[in-house]
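Visitor: Dropping the sequence and predicted coords here.
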Amino acid sequence: MDLLKRFEMDDCKAIATPMGSRTYIDVDENGKCIDISMYQGIIGSLLYLTTIRRDIMFSICLCARYQSKPKESHLVVVKRIMKYLEVIVDVGLWYLKGSLCDLVGYSDSDFSGCKTERKSTSCTFHILGNALVSWSCKNQAYVA
């Protein structure tokens, strides 16, 4: 809530997902420039928040790629992530005593899913009991 107040979004309308399913972020050469220090401040605060909120990591890391020349289209995506924080402020992991704690891991990748660099993306996640405890998604080193 302090983060939302700091960037004057404490009265924003909440959104159920951090990023739309059809959202695509690119360099946006023709977009309107915005204040770099404000954008970097928001990204830095959200990156710090990912230590306890893993569900926003992919979206934040995607937006962090454009910190050197942020445009208004990038700020719109970041503001959507902040609107999502309004929904999840009271959500967390809960483990009941004596509950089943099996660790299960999954892995997946796509074929040249990054439209900017034409690289494939590899993703993994781990579930302990019924809660997500680890998640990773990164571009592979080589072009497919």
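Guide: Sure, I can see it.
Visitor: use CA for all of it now, contacts and neighbours both
Guide: Fine.
Visitor: Ile127 against Gly105, yeah?
Guide: Yes - if you go by Cα atoms under 8 Å, Ile127 and Gly105 touch, sitting 6.4 Å apart.
Visitor: Compare these two (neighbour count), which wins?
Guide: Ile127 (16 against 12; other Cα atoms under 10 Å).
Visitor: That one: which element?
Guide: Assigned by DSSP states H and E, Ile127 belongs to strand 119-128.
Visitor: So what touches that strand?
Guide: Under the contact criterion Cα atoms under 8 Å, 6 or more residues apart in numbering, strand 119-128 has outside partners 101-114, 132-144.
Visitor: Strands along the chain, start to end?
Guide: Here the chain has its strands, by DSSP state E, at 103-109, 119-128, 131-143.
Visitor: got the angle for the second one vs strand 131-143?
Guide: Between the axes of strand 119-128 and strand 131-143, defined by axes from the mean of the first three to the mean of the last three Cα atoms, to 10 degrees, the angle is 160 degrees.
Visitor: thinking again about what came up before, the strands of the chain: which one's closest to Pro70?
Guide: Pro70 lies closest, by Cα to Cα, to one member of those: strand 131-143, at 21.0 Å.
Visitor: got the contact list for that closest one?
Guide: Strand 131-143 has contacts (Cα under 8 Å, 6+ apart) with 54, 58, 93-94, 112, 114, 117-127.
Visitor: Compute the inter-axis angle for that strand and strand 103-109.
Guide: 30 degrees.
Visitor: Alongside the first one, take a look at this:
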Amino acid sequence: MEDCRSVSTPMAAKEKLQKNDGTDAVDASMYRSLIGCLMYLIATRLDILFAVSVLSRFMNSPSQLHLVAAKRVLRYLKGTLFFGVKFRKGQKFKLQGFSNSDWASLVDDMKSTSGYCFTLGSACFSWCSKKQEIVAQSTAEAEFIATTAAANQALWLKKIMKDLWLNSGDCIEANVDNEAALAISQNQFSMSEPGSSDRAQGEVHRSNSDSLGAPSMWVFRVTYLLATSMVAEEQEEAEARRLDGSSSG
């Protein structure tokens, strides 16, 4: 891989991996070793988090296609060696969150993936990508489950900052790109379909109460963030630069 050509994204656009893809099996020990190395890099490279999270689901019986996808992450890393977590002096000390989901992205069980990250000052310092426990019935439900995970993390981070005598403000703002999920979080309507995430809805509504802050302020406020229509390569590079502190936009 030393002489490989770099790529601009860790995963191909709209790529959906599955367990039985019809390609030959590869050495599972070698594949697990590669994924383990990538997991180590996640500590400072949140831009590969989603890709590694997906690839780690095939460590029991990896195929040739899975290995190719894993090597693509290495090719991406080769072209982005200067990326990382960079905190710059003089940035506004504000805790802010972002959450998203990839609805029904898993071909094998049709479950979605939750993702969130939190920034403090100029860079991101807390992030997660995890398969959801239930099968979401809609994009709104998948997005709301991701928002719930972000809300729980936000409350924990706020408690930690309070213990350290750090002022993060009365309210933590979380940004989502789904208006239906935003409406649910604000209790404008509920999810009453069988199998819906009522417990998740209760968690976010509880987070919006005064469990930690002033009685007139929300501890966790969800706001709408319009997603752009940039192509994958442009969007990946812009977001990676912004989250690692390379850009102030």
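Guide: Now that the structure is in, tell me what you want to look at. Note that this is a predicted model, so its numbers are computed, not measured.
Visitor: re the thing from before, now a ChimeraX select for only the buried ones of the contacts of strand 131-143 of the first structure.
Guide: Written as a ChimeraX command, the selection of buried residues from the contacts of strand 131-143 of the first structure, which uses 16 or more other Cα atoms under 10 Å, is:
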select :58,112,114,119,120,121,122,126,127
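Visitor: Going by neighbour count, which of the contacts of strand 119-128 of the first structure are buried?
Guide: Among the contacts of strand 119-128 of the first structure, those classed as buried by 16+ other Cα under 10 Å are Ser112, Cys114, Leu132, Trp135, Cys137, Asn139, Gln140.
Visitor: just those residues now: which is nearest Asn30 of the first structure?
Guide: Among those, and counting by Cα to Cα, the member closest to Asn30 of the first structure is Cys114, at 20.6 Å.
Visitor: Would you check the span in the second structure matched by the strand holding Ile127 of the first structure?
Guide: Per TM-score structural alignment, the counterpart of strand 119-128 of the first structure in the second structure is residues 111-120.
Visitor: And for stretch 47-63 of the first structure?
Guide: The aligned range for stretch 47-63 of the first structure is 39-55, by TM-score structural alignment.
Visitor: Give me the residues contacting that stretch.
Guide: Contacts for stretch 39-55 of the second structure (Cα under 8 Å, 6+ apart): 10-11, 35, 38, 66, 69-70, 73, 83-85, 115, 127-130, 236, 240.
Visitor: Now the strand or helix carrying Ala140 of the second structure: buried residues?
Guide: Element membership for Ala140 of the second structure (DSSP H and E) is helix 139-163. Within helix 139-163 of the second structure, the residues scored as buried using 16+ other Cα under 10 Å are 139-151, 153-155, 157-158.
Visitor: now do stretch 61-79 of the first structure
Guide: Neighbour counts over stretch 61-79 of the first structure (16+ other Cα under 10 Å) mark Cys61, Cys63, Ala64, Tyr66, Pro70, Lys71, Ser73, His74, Leu75, Val77, Val78, Lys79 as buried.
Visitor: picking that back up, what distance separates the strand holding Ile127 of the first structure from the centre of its chain?
Guide: Centre-to-centre, strand 119-128 of the first structure and its host chain are 14 Å apart (Cα atoms, centre = their mean, to the nearest Å).
Visitor: Just give me the match in the second structure for Val104 of the first structure.
Guide: Using TM-score structural alignment, the partner of Val104 of the first structure in the second structure is Gln96.
Visitor: Might one say that its match is in contact with Lys158?
Guide: No - the pair Gln96 of the second structure / Lys158 is not scored as a contact, 10.9 Å apart, by Cα under 8 Å.
Visitor: for the second structure, what spans make up the helices?
Guide: Shown for the second structure, the helices assigned by DSSP state H span residues 28-41, 49-55, 64-79, 139-163, 179-185, 198-207, 232-243.
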